[in-house]
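>>> Let's see this in three dimensions:
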Amino acid sequence: MKTTKLFSRFITLFLLLLFGMAIGAKSGGLDTLRFSIFLVILGVLSWLHIKMMRKKFARYHNAAIP
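Predicted coordinates:
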């Protein structure tokens, strides 16, 4: 479980860094269409990450309940 939590935190940090990079790229001159596509891709990756982690942690949480 410790490895899973560490991996989850690492991926969350990585996704936050990607969102920051997207905002920096927008202020650096990235056009609106490519910025929108980049944010949609990041949003889908974030949604998948949250869905997988909730499913994985729910398994551990429910195992402790008798």
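
>>> Going by C-alpha atoms from here, please, whenever you check contacts or count neighbours.
Will do.

>>> Can you tell me how far residue 19 is from residue 39?
As judged by Cα to Cα, to the nearest Å, residue 19 and residue 39 stand 7 Å apart.

>>> meant to ask about residue 24
In terms of Cα to Cα, residue 24 sits 12 Å off from residue 39.

>>> Following up with a second sequence; could you model it the same way so I can compare the two?
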Amino acid sequence: MNDLLNVVLARIYIVGVITVAGLAFLIFYALRDPLSKVPGPWYTKWTSVVIKDHWLKGNRASYQHSLH
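The predicted structure is shown next:
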């Protein structure tokens, strides 16, 4: 039973390290990207879900125009 617990804890540790490294990479990339200096909503550095949602609704052009 103790060996199983060690295996589970080791896997949780590995997943945690990979997750933290991935988040650090994403944050570093988002802050160093030349386009990060372009004005706009803060969340556009991290995701394009909002613009895709407006595209699916058919009002992407008016949404982008409202940002200007």
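
>>> tm score of chain vs chain?
Superposed pair, TM-score by TM-score structural alignment, normalised by the length of the first structure: 0.47. Supporting alignment: 35 aligned residues with a Cα RMSD of 1.5 Å.

>>> on that earlier part again, neighbour count: residue 24 and residue 39 of the first structure, which is higher?
A side-by-side neighbour count of residue 24 of the first structure and residue 39, using other Cα atoms under 10 Å, places residue 39 first with 16 against 12.

>>> How about the secondary structure of the more buried one?
Recorded secondary structure, residue 39 of the first structure: helix (DSSP: H, G, I helix; E, B strand; the rest coil).

>>> contacts for stretch 36-48 of the first structure?
By Cα atoms under 8 Å, 6 or more residues apart in numbering, the residues outside stretch 36-48 of the first structure that reach it are 15, 18, 19, 22.

>>> Who wins on neighbours among the residues you listed?
Among these, residue 22 has the most neighbours (other Cα under 10 Å), with 19 neighbours.

>>> Remind me what the helix or strand hosting it packs against, helices and strands.
Assigned by DSSP states H and E, residue 22 of the first structure belongs to helix 2-27. If you count contacts as 3 or more Cα pairs under 8 Å, 6 or more residues apart in numbering; DSSP states H and E, helix 2-27 of the first structure packs onto helix 32-63.

>>> Lovely, talk soon.
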